[in-house]
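Asker: Dropping the sequence and predicted coords here.
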Amino acid sequence: MYPNNPPGPAGKSEVDQYPMNQFTAHEMDRSSPFADPYPHEAPGQAAGGFDHQPLLHNNEANAFHASPQMPMGPPGSGGPPSYGQPSPHANFAPSPQAPSFAPPDSPNLHYGAAPRRQPRRFKTTRKVKLTRGNLVLDCPVPTRYLQSVPLKDAKEFTHMRYTGATCDPKDFGAEGYTLRQQLLDRKTELFIVLTMYNEDEVLFARTMHGVMKNIAHLCTRDRSRTWGVDGWQKVTVCIVSDGRNKINQRTLSLLATLGVYQEGVAKNVVNGKPVSAHIYEYTTQLSVDPEMQFRGADKGMVPCQLLFCLKEKNQKKINSHRWFFQAFSPLLNPNVCVLIDVGTKPGHTSIYHLWKAFDINSGCAGACGEIRAMTGPAGSALLNPLVAAQNFEYKMSNILDKPLESVFGYISVLPGAFSAYRFTALQNDVNGHGPLEKYFLGESLHGGGEAGIFEANMYLAEDRILCYELVAKKEASWTLHYVSSAYGETDVPDSVPEFISQRRRWLNGSFFAGVYSLYHWRKVWSSDHSYIRKMMFMIEDFYNTYNLIFSWFALGNFYLTFYILTQALGSDSLVDKPFSAEVAGILHLVLNYIYVLLIIVQFIIALGNRPQGSKWAYVISMVFFALLMIYMMFATIWITVKSVTAIVDESNGNVVAMLSQSTFRNIIVSVCATYVMYFLASFLFLDPWHMFTSFLQYILLSPSYTNILNIYAFCNTHDVSWGTKGDSGVATDLGVVKAKKDGSGEHTVEVEVPVEQKDIDDAYEEACLELTRHLEPEVQHRDAKTKQEDYYRSFRTRLVLSWIISNLALVAIITNTAIFENGLGNFEARSSVYLGFVLWSVAGLSVIRFCGSCLYLVFRIFTG
C-alpha cells in the first residue's frame, strides 16, 4: 500500500492551475463487460467528487503525493502493487517547445447521472508554441485513470503526448519530429507494430492484451542480461491504424481507456500543412482482455510504452509499415522489429522466443513463429469443415514446410501476421537500394503507378519479396529461421466467399513472387554467404521449381488421377470388382461428365462473378467435389486392398517379390509412405491432434483447393486490389445546402440561384448558340487507366489460355487411346507410368520435407 500524500506544494505549475472538472457519477452494474472499470467513489473520498491532483515538480521526485489508491480487481482487494524502482529518467522535464495542454475550470458543475460520453460543448483556445514548426501537445490524462494505477511520478504516466505529423514517413526525422523514448534517452530493444484497419474492440483487445502479457513475461526474466524488472522500458508498442475515418469507434474508445487517445486533441491542418498522421504517445498501466475486463498491476501487468499512429487517410497496410520502418524505427533504432496483425493473439512467451532467435544467432535477419488457426472453445470451430481443413493445412505447413526451409536458411515467406526482423538487416545501402526499397516498391505499384501485371501480382505477397531480398542482400550473409516455440493464433475464414477471396491474393502473390525469386537466383551469388550455403540455396531453388511446375499442372493431375482410378474399377485386370463392369463403366462416364461440368462452371463464375455474389454456386460445387472425392477414395482403397491381396498370394509373402510388382510399389509404398510421414512428423513435434480432428475434412476439400481456388485465382490475375475501398469523400464544388427552422417550425434552406432575368436569358442564348456550332468528330482515345486495365485483362487471358491448354494437353496424352497408342503404348501402360510418376513425386517431396523437419529438431537441440 502507498503512504498518504504530503500536502501539495505551495507553487503550482501551469498545468496545476487548471484542474480537471469536478463531477459526480452513479454506481454502475459491474457485472456487465462494458461496465465502468473505475469505481466512482474512491476509499476515503466523499461522494461529492474529486479534484485533479497536482503534478510533481522535478525537485520533488521522491515525494509521492497520490491519494489513497483505488483497488484494482474485485471490491475489497488491496491497492495495486508497485512496479519497482522508477526509471532514472522517469521525471524528465517537459520540453519548453511542447507546453502542457489542459482545459481550464468549467463554471458549470454537472449533477446526477452523467452520460457515458458527454459531448464537448466548449473548447478553450490557448496559444502554444510550435516545436520546430511542429504541433506537439502534452495533455493530462483523466483523473479517474490516474487514481486506478500505481505509478504517477513521471510525465509519461500523467500526460499523453500528441504530435500532428504533416510530412511523408521518410521525412519524419528530418522534419524535426521526436518521440518520447528519445526524450527519455531509452534504448529500444524490441519495437512491436500492430497494424489494423477497421477491426473491432474484441480483435484489438485479443492482440494488445497478448502483447502486454508478453511484456510482463520479459520483466520476470530477472536472470537475463537484457530483460528484468525494468524490461518494459526496452519495449515500445506501435499501433498503426489505416485511416481516421475507417477505424472502429469502439476500438478507439478502448484506446482512450488505456490513456493513449483523447478526443478533440487532433487537428487537420498545422501551419498551413495538412496532417498526414496523428501520433499519440503514452505509457499505460492498464490492459483490457477480450472479455472487456480491465487488468492492472494486481493481475501481473506492467507499464507499456504505447505509440498510436492514426493515419488521416486509408493508404493500405504497406503504407502503415512505411510509418513504422521509415518514420519511427530510425529514431528509436531498435534491435528487433516484431510485426503483428490486429486479430492475431501471440502466445504469452512467444515474443521472447522470437527475440531469442536473434540473440543467439547474430546472422539471423528474420524469424517467424507458428500461425495457429483458432479452433474455438473445446475445438468447436472444427465442426466447420472449412475451418478444420485450414487447421490441418496450417499444422502440416508448420511441421513439414517451415522447418525444411529453416534448415536451408531461406524461408519463402515470413507471415506478416506474426514475424520479426533485425532492423539493421533491413537497411538499404548508401544508394538507397536494399530490402526496404524493394518492399515499399509495392506501394507505388498499387498506388496508381505504371505497374506491369507481373509486378502488381507479385507485390500482393510483398513479404515474400522482402524475405528473398534479405537472403540475397549484396555483400551480406543473412538467414531466416523458424521458431516452433513461438506461435500466434488467428481467426481463419469460416465462410466460402471470404475463404476464396483470401486465397486469390495468396495464390497469385505466391506464384508470381516464387517466379521472381527463381528468375533472380543469381543474386544469391553476390552475397557473402559461404559456398556451402549458396549450394543449399540452389538445392532449395530446384525443390521450389519442382513444386511450382507441379502446382501449374495440378488441375490436370487431379483430373487424371480421378479418371484413372474410377475407370480401374471396371478394368478386366481387377479380379474382384465391387460391382459389375457395366455399372462401373456407367458410373465412370457419369461422374466424369459431372467433373468436367464442375470445371466449366468454375471458369464461368470465376471470370464474371464475385465470390460474395456466387456463394451458393461455390458451396454446391464444393459439396459435389467432396462427393467425387469420396468415390475416388473408395476406388483407391478397394483397388489397393484387392491388388495387395493378390500380390501377397502370388508371392507367398516374399517382400522382394511384392516390391517387384509395379502396382504394389506405386500404391502401397508411395501413398502409405506419404500419410505415414504425416503422422510420424506430427508425433515428433508432439502435436498430432490435427491428424484425428482435421485430416478427413482436408482430404474431402482437397479437390476444391485444386480446382476452385486455383481457377478463381488465375482467372482474376487482372485484379491486383488489396480489398480497400476507394475515395468516398463528398464533393462540395456545387455548393452545400444547410436546413434551418424558421419561426413557424418549417425547415428552410439558403441556396444560391440565378434570379436576374438577364442572367437567365443569357444562359439560354448561350445554350442555343452551343447547338449551332459544328464540332469536328472527336477521335476516341483510351486514357491511361483504361489502357492499363485492358493490358491486365489481356495478360489474364493469355495466362489462363496457356494454363488450360497445357493441362488439356497432359490429359489428352494420357487418356486418348487412338492418337498416342503407337508411340506411347496403350492406355493402361500410359496410365500406370503416369500414376506412378505422380504418386512417387508426391512421396518424394514428402520424404524431403520429413527429413528437413527431422534435421530441424536435431539442430534445435544444439542451438536452442
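Answerer: Here it is on my side, so go on. Residues are numbered from 1 along each chain as shown.

Asker: contacts, neighbours, all on C-alpha from now
Answerer: Will do.

Asker: Go through this protein and flag its longest strand.
Answerer: What stands out as the longest strand in the chain, according to DSSP state E, is strand 479-490.

Asker: Show me what that one is packed against.
Answerer: strand 345-346, helix 350-360, strand 364-373, helix 402-408, helix 462-471 (3 or more Cα pairs under 8 Å, 6 or more residues apart in numbering; DSSP states H and E).

Asker: what do you get if the cut-off is 7 Å, keeping everything else the same?
Answerer: Strand 479-490 sits against strand 345-346, helix 350-360, strand 364-373, helix 402-408, with contacts defined as 3 or more Cα pairs under 7 Å, 6 or more residues apart in numbering; DSSP states H and E.

Asker: mind listing what's buried in it?
Answerer: For strand 479-490, burial by neighbour count (16 or more other Cα atoms under 10 Å) applies to T479, L480, H481, Y482, V483, S484, A486, Y487, G488, E489, T490.

Asker: what about versus this one:
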Amino acid sequence: MSRASPPDITEETSSSIIEPYEYYYPAHSVPSTSPSKITEETSSSSIELHEYYDLAHSIPSTSLETPSIHRRRTRGIKPNQAVVLSLNFPVPSAIKNAVEEKYRMQGKNEEFLYLRYTAITAKPDDFTLKGGYDLRPRFYNRAIEHLVCVTYHNEDKTLLSRTLVSLFQNIKQVHESKQKFWKAGGPAWQKILVCIVMDGIEHCDENVLDILAVMGVYKHNIRGSSVHGVPTTAHLFEITTQLVVNEKQQLIRPKEDSDDTIPPMQLMLCLKEQNAGKINSHRWIFNAFGRQLNPELVVTIDTGTYLDSKALLNLWKAFYDDHSLAGACGSLHVDLGESFREDVFPNLMNPIVATQNFEYEVASQLERAMEASTGYLSVLPGAFSGYRYRAVTGKPLSEYFCGDSAMRDEPDSKASKDVYTLNRFLGDDRVLAFEIVVNPGQHWHTDLVSNAEAYTDVPSNTTDFINQRRRWLNGAFAATIYSCRMFLRLPKTTHNIFRQALLLVQLLHNILALVLAWFSLSGFLLTVFVVNDISGNPPEGSQAKGFPFGSATPIVNAVIQVIYIATIVLQFILALGSRPKHEVVSYVTSFAVFAVIQAYMMMNLIYLTVRLLDFRLRDDGGNNYVFINEYFSDVGWLTVLVTAISVFGVYIAAGILALSPWHLFTSWAQYLFISSSYTNILNIFAFSNVNDVSWGLKTGKKESTQTPAANKEICQVPDSRSEFEEVKLDEDMEDIDRMFEETVRRALQPYERTTPPKTEGTKAKFMKFRSRLVAAYIFSNFLVCIIVLDQTFQGFYTLGDPYWHKIWFFRIWMWGNSSLYLLKCAGMIWYRVRVLFYWCLYRVCGSRRDKSLEFHLSQC
C-alpha cells in the first residue's frame, strides 16, 4: 500500500492552499534578510519564519564564518548531592516565534522558550525522584495518557523526519477529537509525550541531530562527559515545539490563526552514551520515564514508521473500550512510496519488496487476525504497538529486560548468557507479548486493531533482507520453543475456560507450524523432485510423452535436481564462511535459481491438473494419462482438494473480508516465485548463524559517525565536590541565532546516502551450539529425503514400496499445511465476525463503555 503524500506547494500556490502544515522548500531564490533582524527584541514582531530559514540557503557560506562569536557569559552551577545536572538553555528566536500565542497561554511559557538538558549519570532503574531526577510533564503535574517511544539506531534523517511528521498529524487528530475524555483536564496535546531514544552516540547520524536541533529538542556542544567525575549514561533534552522537518527536508510550521494548524508536541530526546540495544531503549522508557509519568498507554514505534493520521486515536480507543486489553498492534503495511510512476511501480517490480508487501498484508489480514481471536498475539511488532503500562509492570517487564545487554554485566543479574536465550531476545517483540498473557493471577489479553494503520520501510536488497530475516527467524524459533514450554504457566492465570481452550488450540497450531518449518527444507525438495518426475517421466508402456521436453525431459529434470542440490550446498558454504554483503552476486544468483525452479515446478503442476481433468472429462486419449489419475487417487481427492482450497482460497478470502485484496494482484506472483527461497536461503542462513546474536546494521549506514564527542569544557567538573562547575548558560542571543542558522543550513541540505567502508564480520561465538543445530537440521531433513526417494529403505518400513513412500509423504505434508491454513482461516473469520458484531454495538451504544452494553450483550 502507498501512503498519501502532502501536496507540492510552489510559489504560486503556497498562499492559496490550506493544509495542516506549510511547506517551505530550501529555495535559493528568496531574497535574503539580515541576520540582525532576527533577535530577541523582534521575537514578538510579525516577521515571517520562512524568511529566516530560507536565509540559511541564501547567504553565502563565508558570511556565517566572518562574524566572530562573542565569549559566552558563564556562571557557576553546583549540582546537588545526587550528581544531577539539569540546565535550561534559551532556544533561538526563530523557534520562539513559531509558537502560537494561544498555546503559550494553555501551557507553561518556559517549556516553549527553554530547552531543558539533564546529564543522566544513573541507570534506567535509578532514574527516580529520590535520585534527584525529574521530568517537565511531571513537574507541570500533567497526566500523560500516551507515552510514545520512537526507537532510533542508525537510520538517516529522512526516516526520522517521516515518523515525526506523522506523529504531528496524529496529535492534531487527537487534539480535534470529539471524545469527552480528551476535552477534560486540559488540552489534548498536553496528554501526549513523544520520546526519541537514540541507541548510542557512536552510531548516531550527525544529520539527524541537525534535524532535531532545528526542531529545538537538541543543542550542539552541551553534552557533558561526566558530572563530578561520574560518567554520564544518557543525555536528556526536553522541549515543547511546533516545528518539524519532513522527509524532503522541507520545514513545516503552523499557520497563524488557522483551524488547520498543528498543536504543539511535548518532545523528549534521550541520547544514550553507549549502544546497548533496543531492549535497553525500552528499559529507559518503561523503567525510567514511565515510572515517573505513570502513563496509561505506552506506544512503541520504530524510526521510519509512518502512522496513518488516526492511528494513535484508533489504538487508544481499543484500550479505552476494553479494560482487559494489555497490548495491541496496528495493521502494518509496506511503504511503497507516494508517486505510482516513481515509487510504487519500481518497488513492485522489485521482487524482494513485492514479496514483503504480500507477506505484511497476509500477516495483518490472516495470521494476526487468527491470533487475535484467541486473545494472544504471538508478536507485537516494535514498529507500531501499544501496551497498557500497568499491565506490563512487574513480572512481564522483569522477564523482558533480562534480554538487556547492559543488565548482563550488572551484579546479581538474572539475565542468562546462553546462546538459546540470547536468540530468544532477538525476537524481543515476542517475549513481552507472551509474558503478558501468562502473567500469574491476571487475565490480560492482546489484540489486533485493524483500523490503526502504519507504513514501514522494508529492505530492498538481498543483503539487508537476509540479515533482517536472520534475526527474525532465530528470534521466532527460540521464542516459539520457549512459549511452547512455558504454556504450563497458563493454569496459574485467571483466564476463563473458553479463553484457555482457545489458547491451547493456538499452542497446537504453533507446535505444528514449528515442525513443518523445521522439515520445510526436505518438503520443498521432495515436492519439486516428485512433481517434475511424474510429469516428465511417464511409466513404461504409456503413450504419453514427458512434459515439457518430450523424451529429453528426464535429462533436463536430472540437471535441475543437480543444480537444486548444488545450490542448497552453496547456501551452507556461504552462510558458514562469509557475510551476505561480501557475496551479493552469489545470493542474487541463488534467489534467481530457486525462482526459476519454482516456476518450472508450477508449470508441471498446471500440466498435471489439465491432464487429470482431460482424463476425467474425456474418453478419447484419456487412457494415456491413467498414471496421473492413479497418483491422484492414491493421494486422495479430498487431500488434493482441501490443499488447493486452503493454499489459494484462504489468501483470497482474507483479502476480501478485510476489504483490501489489492496485494493479490500486485504481489502474489512475486511471492510465489520467492517463497522457496524463504526456506532454502533464509532458513539456512539463520540456522548457520545462530551464534550471531547481534542486531546488525543496514547497508549504507555508517558503523561510526563523526558525531561530536561530549564537550568536556561545557560540563567540566573539578575533582573536588566543593568547587563549582563552569557551565555555558547565559548565552548571547545573537550568537545563539547565528549558530542555529548554521545548523539549519546543514539540516535542510538534500540527503545523500553514503556507502560505508567494507569491514570484516563479527567474531564467531557459540560455535558448539551452532554446529549441533545445523547438523540436526541437515541430517533430519536428509533422512526424510532418503526415506521417500531411496528404494533401499523399503524393507525397513510398513509403508510399502518407494511409490507408497511418496504417496504417504504427500498425504502428511499436504494435510499438515492444510490444517495450518484452515486454522488460520477459522480464526480470521471469527475475528471479522467479532469486529462486525462490536461495530453494530457501537452504532447502537456509541461505545463499549456505554452502560447499556451489558443489556445488549445479555440480549444476544
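Answerer: Received it, and whenever you're ready, just let me know what you need. Since the model is a prediction, treat every value here as computed from it, not as a measurement.

Asker: Superposing both, give me the TM-score.
Answerer: The TM-score (TM-score structural alignment, normalised by the length of structure 2) is 0.79; 720 aligned residues with a Cα RMSD of 3.1 Å.

Asker: Mean neighbour count and distance to G864 of structure 1 for the helices and strands packed on strand 479-490 of structure 1 - can I get that in TSV?
Answerer: What follows is these, written out as TSV (neighbours: other Cα atoms under 10 Å; distance: least, Cα to Cα, whole Å):
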stretch	mean neighbour count	distance to G864 of structure 1
strand 345-346	28	20
helix 350-360	20	8
strand 364-373	25	14
helix 402-408	23	14
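
Asker: State the three-state secondary structure for P31 of structure 2.
Answerer: coil (DSSP: H, G, I helix; E, B strand; the rest coil).

Asker: Nearest residue to it in space, please, no chain neighbours.
Answerer: The shortest distance from P31 of structure 2 to any residue other than its chain neighbours is 7.2 Å, reached at S58 (Cα to Cα, 6 or more residues apart in numbering).

Asker: Thought T33 was touching the one you found, still the case?
Answerer: No. With contact defined as Cα atoms under 7 Å, S58 of structure 2 does not reach T33; the gap is 8.8 Å.

Asker: Of those two, which one has the most company?
Answerer: Of the pair S58 of structure 2 and T33, S58 is the one with more neighbours under other Cα atoms under 10 Å, namely 19 against 14.

Asker: Could you measure from the more buried one over to T261 of structure 2?
Answerer: If you measure S58 of structure 2 against T261 of structure 2 using Cα to Cα, to the nearest Å, the figure is 27 Å.

Asker: ditto for V449 of structure 2
Answerer: 28 Å.

Asker: cool, and V437 of structure 2?
Answerer: Distance from V437 of structure 2 to T261 of structure 2, by Cα to Cα: 41 Å.

Asker: quick one, which of these two is more surrounded?
Answerer: Between V437 of structure 2 and T261, counting by other Cα under 10 Å, V437 is the more crowded of the two (28 against 19).

Asker: Structure 1: which residue goes with that one?
Answerer: Structural correspondence for V437 of structure 2 with respect to structure 1 (TM-score structural alignment): V471.

Asker: And T798 of structure 2, by the same measure?
Answerer: With TM-score structural alignment as the criterion, T798 of structure 2 matches G823.

Asker: tell me, how many neighbours does its match end up with?
Answerer: By other Cα under 10 Å, 7 other residues sit near G823 of structure 1.

Asker: buried set for the host helix or strand of it?
Answerer: Secondary structure assignment for G823 of structure 1, by DSSP states H and E: helix 821-824. Neighbour counts over helix 821-824 of structure 1 (16+ other Cα under 10 Å) mark E821 as buried.

Asker: After it, which helix or strand is next?
Answerer: Taking DSSP H and E, what comes next after helix 821-824 of structure 1 is helix 827-863.

Asker: Relative to structure 2, what is the average displacement of that following helix?
Answerer: Average distance, helix 827-863 of structure 1 versus aligned residues of structure 2 after superposition (mean Cα distance after the TM-score superposition for structure 1): 1.8 Å.
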